[in-house]
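>>> the following comprises the amino acid sequence and a computationally predicted model.
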Amino acid sequence: MNRKRLIWVPLIIFAVLALVSIIGLTRPNDPTIRSHLIGEALPDFALPASQAGKPGLATADFRQGRPRLLNVFASWCVPCAAEAPQLRQLAEAGVPIDAIAIRDRPADTARFLARYGDPYARIADDKDSSVQLALGSSGVPETFVIDGKGVIRHQHIGDIRPEDVPGILSALQAAQ
C-alpha cells in the first residue's frame, strides 16, 4: 500500500513546481523586473533599420523635444500581436511610436507588420538584444514612455490592453 502512495510523490512535486512557475510567469507587474533606468536617460545606442523604407533608431531620435513611445517587440511574440490594435489606436491619436524588433529576421517582422499593422515611425533591428538589455527590458512586449529629452519616464511591461491606453496617454502627457 505504501508503494502505491509513493508513486504520487513525484507527480505532486511536479504539480507544485508547475504551479509556482505559472504564478511567477503570470505576474508581469512584479516590481522586481522593472527597469532600473526609469527617471534616467536612455543608454546610448544606434541600431540599423529592420525594414526597408523605415529608418533605424538611435538615442538622439528621442531628444527631439516631444515624448515618444518605444515599443520592444518581436514577430514571434503572441502578446505582441495582441497589443497591435492598441498601438494602432495610439498612433491614430497622434502618438509617435518607435520600435525595436528583438532577435527577429526582417522578413518575419515584415510579415508581422503586414498582418497586424504598422504603427511605427522607426523600426530598429536588435539582433542580439543588447539594447533591450541595456534598457532594463526583461521580455517582449514592453513599452517605454520617453520624454523629449531622452529620459525614460514610464515602463509598461507586457502587452498594452484596451484598459491600459488611458494610463499610457496619461504617462505621455506627464512626460511633456
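Here it is on my side, so go on.

>>> for the rest of this, base every contact and every neighbour count on C-alpha atoms.
Will do.

>>> need the contact list for the residue positioned nearest the centre of the chain.
For the chain, residue 142 is the residue whose C-alpha lies nearest the centre (Cα atoms, centre = their mean; 1.8 Å). The contact partners of residue 142, taken as Cα atoms under 8 Å, 6 or more residues apart in numbering, are 71-73, 155-159.

>>> apart from its neighbours in sequence, what residue is nearest it?
Leaving out its chain neighbours, the residue that sits closest to residue 142 by Cα to Cα, 6 or more residues apart in numbering is residue 157, at 4.7 Å.

>>> what about versus this one:
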Amino acid sequence: MSEAPQKSPGPANRRSWLIFAPLLLFLAIAGLFLVRLFAGDASLLPSALIDRPTPTFALSPVEGLQDVTGLSNQDLAQGHVSVVNFFASWCVPCHQEHGVLMQLAADPTLQRAGLRLYGIAYKDKPENIRQFLNQRGGNPYAAIGNDAKGRVGIDWGLYGVPETYVVRGDGTIAYKFIGPLSDESLRETLVPEIKKADLGHHQF
C-alpha cells in the first residue's frame, strides 16, 4: 500500500507566518532593549541629543519649596557645567541615589569649578516632592523645575526616572546616564564625564 504524498505548505500557511513577522520583530527589538537596560551599562542606550543643545523649556518651581527657583534651558547655558537629574518621589531608585546626589552637590572641588546640580521633578505632586526631599536628608539641587505633565521629559528623550545628564557650559548635552547613580558610578563614570565636559576651563 503506497503512502499518500505529503502536501507542501500552501500560500495560506505562508501568509499566516507573514502576519506574525512584525510582532516577532518587535519582540526581538524589545528583548534587546531590556537586555541592555538591565546590563548595568547605561552608555549602551544612546541619546540622540548628545552634542546638541538642550530642548527649549521653562518650568515653574515646586510649590511650597522655599528659596528654590524653577528651571529653564537658559539656566543651562551660563558658562559652567551643569548636571540635570530627573527624579520623582514615587521612584524607588531615586530614593536610593539621593545620598549620592547630596555628595555630588557638596563636593568642594566641583563647587570651586562652578558645577551646578539641577533637578527636574517628573510627573509628581508638590507635596510629595517636598516630603521626599525632607525624608531623604535635604535638597541637593540649586534649582528644581516641576515637570508635572512629563512634557519636558519627553523632549529630553527620557527612558524613565532617574536619569542624569551632563550639560556643557554652552548648553549642549555632553552625556546621559540612565538609572540610579551609585558611589562607584559617580566616581568612575559621572565625575570623569563632568571633567570632560568642562573643556579645560577649570582645574579639577
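Received it, and whenever you're ready, just let me know what you need. Keep in mind that what you see is a predicted model, and the values were worked out from it rather than measured.

>>> about what we covered before: against residue 83 of the second structure, how distant is the aligned partner of the residue nearest to the centre of the first structure in the second structure?
Mapped onto the second structure by TM-score structural alignment, residue 142 of the first structure lines up with residue 163. Using Cα to Cα, to the nearest Å, one gets 10 Å for the distance from residue 163 of the second structure to residue 83 of the second structure.

>>> how about residue 66 of the second structure?
Residue 66 of the second structure is 21 Å from residue 83 of the second structure, by Cα to Cα.

>>> more crowded one of those two?
Applying other Cα atoms under 10 Å to residue 66 of the second structure and residue 83 shows that residue 83 carries more neighbours, namely 23 against 9.

>>> aligned partner of that one in the first structure?
Aligned counterpart of residue 83 of the second structure in the first structure: residue 69 (TM-score structural alignment).

>>> what helix or strand does that match sit in?
For residue 69 of the first structure, the element it lies in under DSSP states H and E is strand 68-73.

>>> that strand vs the second structure, mean deviation?
Strand 68-73 of the first structure, aligned to the second structure and superposed, deviates on average by 0.3 Å (mean Cα distance after the TM-score superposition for the first structure).

>>> and residue 173 of the first structure, what pairs with it in the second structure?
Mapped onto the second structure by TM-score structural alignment, residue 173 of the first structure lines up with residue 195.

>>> just give me the neighbour total for its match.
Residues lying near residue 195 of the second structure (other Cα under 10 Å) number 19.

>>> where's the nearest residue to residue 65 of the second structure once chain neighbours are set aside relative to residue 138 of the second structure, distance?
Distances taken as Cα to Cα, 6+ apart put residue 130 closest to residue 65 of the second structure, at 6.7 Å, once the chain neighbours are dropped. Going from residue 130 of the second structure to residue 138 of the second structure by Cα to Cα gives 9 Å.
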